[in-house]
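> no sequence on hand, only this structure:
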């Protein structure tokens, strides 16, 4: 089940909200957990058992860690329990997500013909595994106390707003909210509006601009001009942004409707002035997770230049691998690791003197090249597409098909670029000053119209991919 489906918007969500608020506060967590398990079982009826097993085992690991003391023998036992927790969680992730990659890599290196197939990838396993790992790490470090209620721990792992595509919510961030939370009507309304904004991003923007990329990618290389290649990869950059930031908006809005406060996951990343800044604005929760649980424990930037490079290489290797079981994702991660390393050691001081437009152009160029590595699982195809972008094969700069497509998608391009900027928020503030007390009524009417428009698209369109569901 995806958030941008008619069933979710007009059946699952209304029924869940009705039951949540009508059955009394003492049953709200039960209702939310039951709804979350149903939500997951709708698309993964077998793998809900895997998630249930993960919940029970990690709950037990937490209680064991909490029961052990601080003397030397107890510390060794705690370390052993931690290792067992890591082996279980990372082992499950490795088996279901990376089994095929491991087998194919071993076969290619050894020249063997291995035919074993990879298991189906459970939805959201990368996200909920990081949730369980953050809990185990934080209990081990005594940053949080182990959760004594299996119900509340299960709710933390299985909560449907952030279950299958984030944002990654660390246990410490919502520990207190699991047991006690409240929602006023203005807060619920704010969450509903945030959900509608995310839904519109996904359905009206990501899906429509994504059609251009799907058309370009389907063309034979000989039929793609330089202009069309750039138009296509820019379309993909906009699609993946609105796809994932739209999902994050929906998740944050849904959480708010049920009394939870999730951290922001995007802050206008394409307005960044460097690659380092871009990754402080893009998928913020993933970057924060790797920083806290990998980069800082390795020593961060405190241990000298070479260890800094080692730490960055390790983090970005894992970041790429987290995104998918294919070597193009590893290459994509290392590409950004190299770019960030170069900035930290060589470029940042000189970049401060560059004109702002030059810094922004530099960032956009590097990010677009990175999206090519991300999107093409076949390295040869990816390098071939980069060759077209930079006219390495003598392709035409501009041709008639490119102009036709640009004309057809011109309005969509313009709306997407504006929506990816702070422009809409600034315009809303200006309108608020003009309308004064009438502003709230105008906003309510606007959200109603947006819901009708989005619904019409969901009814009529068959193109509704969710890029980050494959992670």
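Great, that's in hand. This one's a predicted model, so the numbers in the text were calculated from it and none came from an experiment.

> when you work out contacts or count neighbours from here on, use the C-alpha atoms and nothing else.
OK.

> tell me which other helices or strands the helix or strand where residue 235 lies touches.
Using DSSP states H and E, residue 235 sits in helix 226-257. Here helix 226-257 touches helix 185-200, helix 207-218, helix 356-375, helix 379-389, helix 400-408, helix 410-419, going by 3 or more CA pairs under 8 Å, 6 or more residues apart in numbering; DSSP states H and E.

> let's have these in a markdown table, adding mean neighbour count.
Formatted as a markdown table, those follow (neighbours: other CA atoms under 10 Å):
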| stretch | mean neighbour count |
| --- | --- |
| helix 185-200 | 20 |
| helix 207-218 | 19 |
| helix 356-375 | 17 |
| helix 379-389 | 18 |
| helix 400-408 | 14 |
| helix 410-419 | 15 |
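
> list the contacts of the helix or strand residue 457 falls within.
Per DSSP H and E, residue 457 falls inside helix 439-460. Residues outside helix 439-460 that contact it (CA atoms under 8 Å, 6 or more residues apart in numbering): 4, 5, 6, 193, 196, 199, 200, 203, 204, 431, 432.

> quick check, nearest of the residues you listed to residue 325?
For these, the closest approach to residue 325 (CA to CA) belongs to residue 4, at 25.6 Å.

> the closest residue to the closest one other than its chain neighbours and residue 250, how far apart?
In this structure, residue 4 finds its nearest non-sequential neighbour in residue 199, 6.2 Å apart by CA to CA, 6 or more residues apart in numbering. When CA to CA, to the nearest Å is applied, the distance between residue 199 and residue 250 equals 6 Å.

> same check, this time on residue 388
From residue 388 over to residue 250 (counting by CA to CA), the distance is 37 Å.

> do residue 2 as well
11 Å.

> same deal with residue 319?
From residue 319 across to residue 250, the span is 24 Å (CA to CA).

> with residue 466 instead?
Distance from residue 466 to residue 250, by CA to CA: 13 Å.

> before we go on, here's another structure to hold up against the first:
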């Protein structure tokens, strides 16, 4: 079940909200939410329910044993991490490892054909963070298994984040009473996310999929660049749209999840980009991998490369994901090496503006190139596509012109996306807020939200469905 499906929008979500608002007891409210979250996860893959139940049991018992056997905390933590990673490895990386061995040694071990449970990377990381935080003393052991289960399986962020820490919602599991302010803010945020997905991401997906499906031999330089730029827009609005919907649903239920994006495409370097993109994952790797490895104190550049290669591997069981992670890590290392070596002399305002423009161009170029590595099915295909973008290996007779992929609707949607990326809607909101009365502003805001919702629903009902990109992780 996905947030942009009619079953979710018109059946599952209203039923869940009604139950949470009419049930007055927090205990029974949590039980209702836990049941509905299990239904959500098992809707399309009921035979995989045992996996998330196993994750709950592993992490609940591990934290509990830490409190009972203080002198064995390190051993318990080690076993908990190993069990979590083994579960993740089997379902996500076993076939990848077998294929790698086959390719490396010319052998033919049969692949298992394992189907990846949706969201396994997210709920595995959440479970591990709970156990690690208990070990560090950052959170108290939760002795009620149903509360640990609710934390891990809570449906808004279950399959595509943001990765929520137990410490962030520990109090809200026991004490939450969402009022009209939370409900209204949650609906608005959900509609914004749904609009990002249904209107922008799905429109860009149609362009991207058509270009990639046509084959590289049918690309010109312009078409290849169109495909890469459209994918940059698709993946941002797809993933940030899901995060907005998750945050909005959480708000309606009384939970306050962390922000996951902060306008990443306005970044001036790759270091800044990763502070703004998938913030919950970046902070997870920082706190649980980068700092334990030594952080900035020792082996800085080694730590950065390890973290970003693991980030790539987390995204997918394929070498092109690892190379995508290394690509980002390489530029972050270079930026770190160059930091502090610039001249301290002041520059005039015109030069400063020029340098900022060049920095934005540099960041967008690296990001966009990286997304080609991310989108391709394998590294060889990514290299061919990148070659086409730079005029290498062009077909003498491309099958289509760029006008085949671009119509008025695509141009309008791209313009809306770019206007949003540069902060146009934020400034428009501030402008209206400053110049309108409270009543007039509320009416305009309500009309805008309902307008977006109706247009998004029309897109959903018209069959322009694409699964969320991050569901595969």
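Here it is on my side, so go on. Since the model is a prediction, treat every value here as computed from it, not as a measurement.

> could I get the TM-score for this pair?
After superposition, the two chains reach a TM-score of 0.95 (TM-score structural alignment, normalised by the length of the first structure), with 462 aligned residues with a CA RMSD of 1.8 Å.

> so what sits against both of residue 199 and residue 250 of the first structure?
Both residue 199 of the first structure and residue 250 are contacted by residue 3, under the criterion CA under 8 Å, 6+ apart.

> picking that back up, of residue 466 and residue 250 of the first structure, who's got more company?
The residue with more neighbours, out of residue 466 of the first structure and residue 250, is residue 250; 28 against 18, by other CA atoms under 10 Å.

> who are the contact partners of the residue nearest in space to the middle of the second structure?
Geometric centre of the second structure, nearest residue: residue 239, 4.9 Å, by CA atoms, centre = their mean. Counting by CA under 8 Å, 6+ apart, residue 239 of the second structure touches 160, 468, 469, 470.

> now the contacts of helix 439-460 of the first structure as TSV including distance to residue 383 of the first structure?
Shown next, in TSV, are the contacts of helix 439-460 of the first structure (distance: CA to CA, whole Å):
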residue	distance to residue 383 of the first structure
4	33
5	35
6	39
193	42
196	38
199	34
200	34
203	31
204	31
431	47
432	48
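
> out of those residues, which one sits closest to residue 257 of the first structure?
Residue 257 of the first structure has its nearest neighbour among the contacts of helix 439-460 of the first structure in residue 193, at 9.8 Å by CA to CA.

> about what we covered before: which residue range of the second structure does the helix holding residue 235 of the first structure align onto?
With TM-score structural alignment applied, helix 226-257 of the first structure matches the range 221-252 in the second structure.

> got the buried residues for that stretch?
Of the residues in stretch 221-252 of the second structure, those buried by neighbour count under the rule 16 or more other CA atoms under 10 Å are 221, 223-252.

> got it, and stretch 103-118 of the first structure?
Within stretch 103-118 of the first structure, the residues that count as buried by 16+ other CA under 10 Å are 103, 104, 118.

> from those residues, which ones fall inside helices?
Secondary structure assignment by DSSP state H places 103, 104 of those in helices.

> export the buried residues of stretch 103-118 of the first structure to CSV and tack on distance to residue 74 of the first structure?
Converted to CSV, those look like this (distance: CA to CA, whole Å):
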residue, distance to residue 74 of the first structure
103, 39
104, 42
118, 39
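
> relative to residue 367 of the first structure, which of the buried residues of stretch 103-118 of the first structure is nearest.
Once CA to CA is applied, the member of these that ends up nearest residue 367 of the first structure is residue 104, at 28.9 Å.

> the second structure: which residue goes with that closest one?
Using TM-score structural alignment, the partner of residue 104 of the first structure in the second structure is residue 99.

> so the residue nearest to that match when sequence neighbours are not counted is in which element?
With CA to CA, 6+ apart as the measure, residue 111 is the residue that lies nearest to residue 99 of the second structure, at 7.2 Å, once sequence neighbours are left out. For residue 111 of the second structure, there is no enclosing helix or strand under DSSP H and E.

> could you find the counterpart of residue 111 of the second structure in the first structure?
Using TM-score structural alignment, residue 111 of the second structure pairs with residue 116 in the first structure.

> from residue 159 of the first structure, how far out is its match?
34 Å.

> could you do residue 320 of the first structure as well?
In this structure, residue 320 of the first structure lies at 26 Å from residue 159 of the first structure, with CA to CA as the measure.

> what of residue 366 of the first structure?
To residue 159 of the first structure, residue 366 of the first structure is 36 Å away according to CA to CA.

> do residue 223 of the first structure as well
In this structure, residue 223 of the first structure and residue 159 of the first structure are 46 Å apart, going by CA to CA.

> give me the more crowded residue out of the two.
Just comparing residue 223 of the first structure and residue 159: by other CA under 10 Å the higher neighbour count belongs to residue 159, 22 against 13.

> need the counterpart of the more buried one in the second structure.
Counting by TM-score structural alignment, residue 159 of the first structure corresponds to residue 154 in the second structure.

> identify the spatial nearest neighbour of that match, chain neighbours not counted.
Excluding its sequence neighbours, the residue lying closest to residue 154 of the second structure (CA to CA, 6+ apart) is residue 37, at 5.6 Å.

> doesn't residue 152 make contact with that neighbour?
No - applying CA atoms under 8 Å as the test, residue 37 of the second structure and residue 152 come out as separate, 9.7 Å apart.

> okay, the two: which has more neighbours?
Taking other CA under 10 Å, residue 37 of the second structure and residue 152 do not tie; residue 152 has more neighbours (28 against 21).

> before we move on, which element is the more buried one in?
In the assignment (DSSP H and E), residue 152 of the second structure maps to helix 145-153.

> what comes up buried for that helix?
Within helix 145-153 of the second structure, the residues that qualify as buried are 146, 147, 148, 149, 150, 151, 152, 153, counting by 16+ other CA under 10 Å.

> and the next helix or strand after it, what does it pack onto?
Where DSSP H and E defines the elements, the next helix or strand beyond helix 145-153 of the second structure is helix 166-174. Helices and strands touching helix 166-174 of the second structure, by 3+ CA pairs under 8 Å, 6+ apart, are helix 26-42, helix 120-136, helix 145-153.

> residues contacting the aligned residue in the second structure for residue 128 of the first structure?
In the second structure, the residue matched to residue 128 of the first structure (TM-score structural alignment) is residue 123. Counting by CA under 8 Å, 6+ apart, residue 123 of the second structure makes contact with 52, 152, 153, 158, 159, 163.

> which one of those residues is nearest residue 356 of the second structure?
Distances from residue 356 of the second structure to those, taken by CA to CA, are shortest for residue 163, at 32.0 Å.
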